[in-house]
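Q: Return a 3D structure for these sequence lines:
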Amino acid sequence: MAASAPAFPQGPVASRGGLTGRRRRNLIAGYAFLIPNLLGVLAFSLFPIATTIYLTFHEWNLSDTPVFNGLQNFVLMAGDSLFWKTLGNTFYYTFVAVPVAVFLAFWLALLLDRKMRGVLSFRVIYFLPHVTLTVAASIIWAWIFQAEFGLINWALSKINVDGPYWLTDSRWAMISIIIMSNWKGIGYAMLIFLAGLQGIPPELLDAATVDGANGWRKLRHVKVPLLTPTIFFILTTSFIGAFQAFDQFMIMTNGGPAFATTPLVLYIYRNGFAYFKMGYATSMAAILFLCILAITLFQWSVARRWVYGFDMDN
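A: Now for the predicted structure:
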C-alpha cells in the first residue's frame, strides 16, 4: 500500500484580484493612515504652490476674478524702488544677523561644553529665549529699546551717556532688531553645537593630547573639522529663517523709520493684505523663494569643499 503524502494546511485563498482578505485589510488600514497626510500635503503645500504660480501672472484684488497680465507684475517690480529697498534690507539683515549669531553660538557652546558646577543651569538660561514667542519677545525688546524710558538708555544715563533713538533712528533701527533676533535665536544654535561637540569621539581628543596638541590646536584640527556638518546645517536653516523674518519687524518698528527696517516679507504682506494686490504680492513672494533657493543651492554646491563627510553622504 503506497504511503500518502503528508497534508499541509492551506494558506488563505486569494481573492479574484490576487489579494488575500488579510492583505486587503492591511492595505485599507495603511491607506487610512496615509490619506490624511497626503491630503495635508495637497492642501498646505502643493495647492499653495500651484496657486502662487497661477497668481504670479495675474492681477487680483481678492474680490474680482483674476485677470491674466503676463509678465506685467515683474515689470512693475523692476521699477518699484520700494521693492529693491526692502530686498536690500532683507539681505542686510540676513547676512549680518546670521554670521553673528552662528559665531556667538559656537563660542558659547564651547564655553558650556565642560564639566563644572551650574553649567546645566546656564544652558537652560541661554536656551529659554528660543522657546519664547517672537511676538512677546519683540514687545519686551521694544520697551527695552524705548528712547525715553527704555532700560538701555536708562542704564546709559547713569554714566552720563545719551542713548540713541534705537527704533526711530534709521542708523540704529536695524541693529536693534538684529540684537533682538540674535538674543532669541542664539540658544537654539548653541544647543545644536553642544550636541555636535558631545558627539566628538573622546579618543580623537586623547590622541591629540598624546601628540602634544594644546587647546587651540584641538579646536582647530579636531573639533572644527568634525563640527562642519553641524555648522553647515545651522547656516542653511538660519539663512532660510532670516529671509522669512516678519514678527520682530512688524512689532518693533512696523518697518520704519522711512522703510529702513521693512523686509521683503513685510512688503509682500502689505501689498497682499493692505493694498489687495495679490498678484503683485505673489510675484514678489516668488522672487523671495528664488533668492532662498539660490542661496541654499550655493551652500550645497560649496559644501563638499569644507564639510566633513559631505562627499560620502552625497
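Q: From here on, just use CA atoms for contacts and neighbour counts.
A: Will do.
Q: List the buried residues in the lengthiest helix in the chain.
A: Counting by DSSP state H, the longest helix found in the chain is helix 81-112. The neighbour-count check on helix 81-112 (16 or more other CA atoms under 10 Å) flags 83, 85-91, 93-94, 97-98, 100-102, 104-106, 108-110, 112 as buried.
Q: Please generate a structure for the following sequence too, so the two can be compared:
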Amino acid sequence: MRGRRGREAAAGLLFAAPAVAVFAVFMFWPLIRVVWLSFQQTRGFGIAKWVGLGNYQDILADTVFWRALLNTALYTAVSVPLCLVAGLAAALLLNRAMPGRGLFRAVFYLPAVISGVSSAIIAAWMFNEDLGVVNKVLEPLGLGPVHWQSEGMPAMLSLVAVGLWIGLGFNMVVYLAALQGIPRHVYEAARCDGASWWQTLRSITIPSLGPTTFFLVVIGVINSFQVFDIVYVMTGGGPGNATTMLVTYAYSTGFEQRQQGYASAIGVVLYLIVLAMTLLQWRVNKRRDVA
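A: Predicted structure coming up:
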C-alpha cells in the first residue's frame, strides 16, 4: 500500500508540474521581483539604488496616488453592483423559454469575448463628444451634448457604462448556470403556497444564489481594481487625473516616467489592497454561511 500511495503521489506531482512551473515563472517570480524592485530606485537600466521604504513613504505624500485610489474605489463601488444587478436581471429574463433566447444570450455575452482594447475603441467612438452615437441620441431628448472627454464626471460615467457592457455577459452566464441548478420542485411548492414572483425571487432565488454572488463580487472587485485597457484607450486618465486608476498610474509611472521602483511600490500596494478586500469578503461570507 505504501508503494502504491507513493506511485500515486508521484503521478499527481508529475501531472501538476507543468501548471506549477507556469505559475512559478509567470506569477510567483514576477511577484517576488516586483516586491524587490519596490525597495529600489531604478529606471530599468544601469545600477539600481537601494532606498528601503523610501518609495512607500513617497506614496503617502503623493496626491496623484490618492486620487487614483479614490477613482478606483469609486469605479469599483459603482460598477460591481451594477454588473451584478444587470447580470442577474439578464439571467432571469433569458432563463425562461422565449423566441430567440440563444441569440440574445450570444449578444449579451459577445462583449466578454471581444478583447478589452477592441471594446474600448468602439466605446471611444460611441462616446465621442462631436461625432459619437451617444450624443447624437441624447441631443434630440434635450440631454446633450455631454462632454464625455473634457469633464471629469461624464468621463467616469462613460468608463462605468463600458465596464457594465463588458462585465454583464460574464455575470449573466454564471447566474444562468446557478439558476438552472436550483431544484424546480422548490418553485413549484412556492407557487402551490400562493407565493408571488417577487416573494419567490426574494425568498428562494436570491438566497440560493448566495455563493454565486459572492464569487462574482470577488471577481468583480479584483477586475475593477485592475481596470486598465478601457481607461487607457478611452480617457488616458484624463481630463486631468479625473479617471486615473491605480493600474494606469503605475503604468505611466513605470513606463512613461521610467520610475520603475516607485511603480513597483504602487503595484505592491495595489496587490495588498485587493488581497485585503478579498479576505474581508471571504470572512464576511463565511460568517453569513455559519449564521
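Q: In structure 2, what stretch matches the longest helix of structure 1?
A: Counting by TM-score structural alignment, helix 81-112 of structure 1 pairs with residues 63-94 of structure 2.
Q: show me what contacts residue 27 of structure 1?
A: Contact analysis of residue 27 of structure 1 by CA atoms under 8 Å, 6 or more residues apart in numbering lists nothing.
Q: re the thing from before, who does the longest helix of structure 1 touch, helix- and strand-wise?
A: helix 119-127, helix 173-198, helix 224-243, helix 264-273 (3 or more CA pairs under 8 Å, 6 or more residues apart in numbering; DSSP states H and E).
Q: on average, how far is it from the matching bit in structure 2?
A: For helix 81-112 of structure 1, the mean distance to aligned residues of structure 2 following superposition is 0.9 Å (mean CA distance after the TM-score superposition for structure 1).
Q: How far does stretch 254-268 of structure 1 sit from its chain's centre?
A: 20 Å (CA atoms, centre = their mean, to the nearest Å).
Q: so that stretch corresponds to what in structure 2?
A: So stretch 254-268 of structure 1 sits over residues 236-250 in structure 2, by TM-score structural alignment.
Q: Ends of the matching stretch, what's the gap?
A: Using CA to CA, to the nearest Å, the end-to-end distance of stretch 236-250 of structure 2 comes to 13 Å.
Q: what about the closest residue to residue 78 of structure 2 other than its chain neighbours, neighbour count?
A: Distances taken as CA to CA, 6 or more residues apart in numbering place residue 160 nearest to residue 78 of structure 2, at 7.3 Å, with adjacent residues excluded. Counted with other CA atoms under 10 Å, residues neighbouring residue 160 of structure 2 total 22.
Q: With residue 117 of structure 1 instead?
A: So residue 117 of structure 1, with other CA under 10 Å, has 8 neighbours.
Q: Is it correct that it falls within a strand?
A: No. When classified by DSSP: H, G, I helix; E, B strand; the rest coil, residue 117 of structure 1 is found to be coil rather than part of a strand.
Q: Residue 123 of structure 1 versus that one, what's the distance?
A: The value you get for residue 117 of structure 1 to residue 123 of structure 1, if CA to CA is used, is 12 Å.
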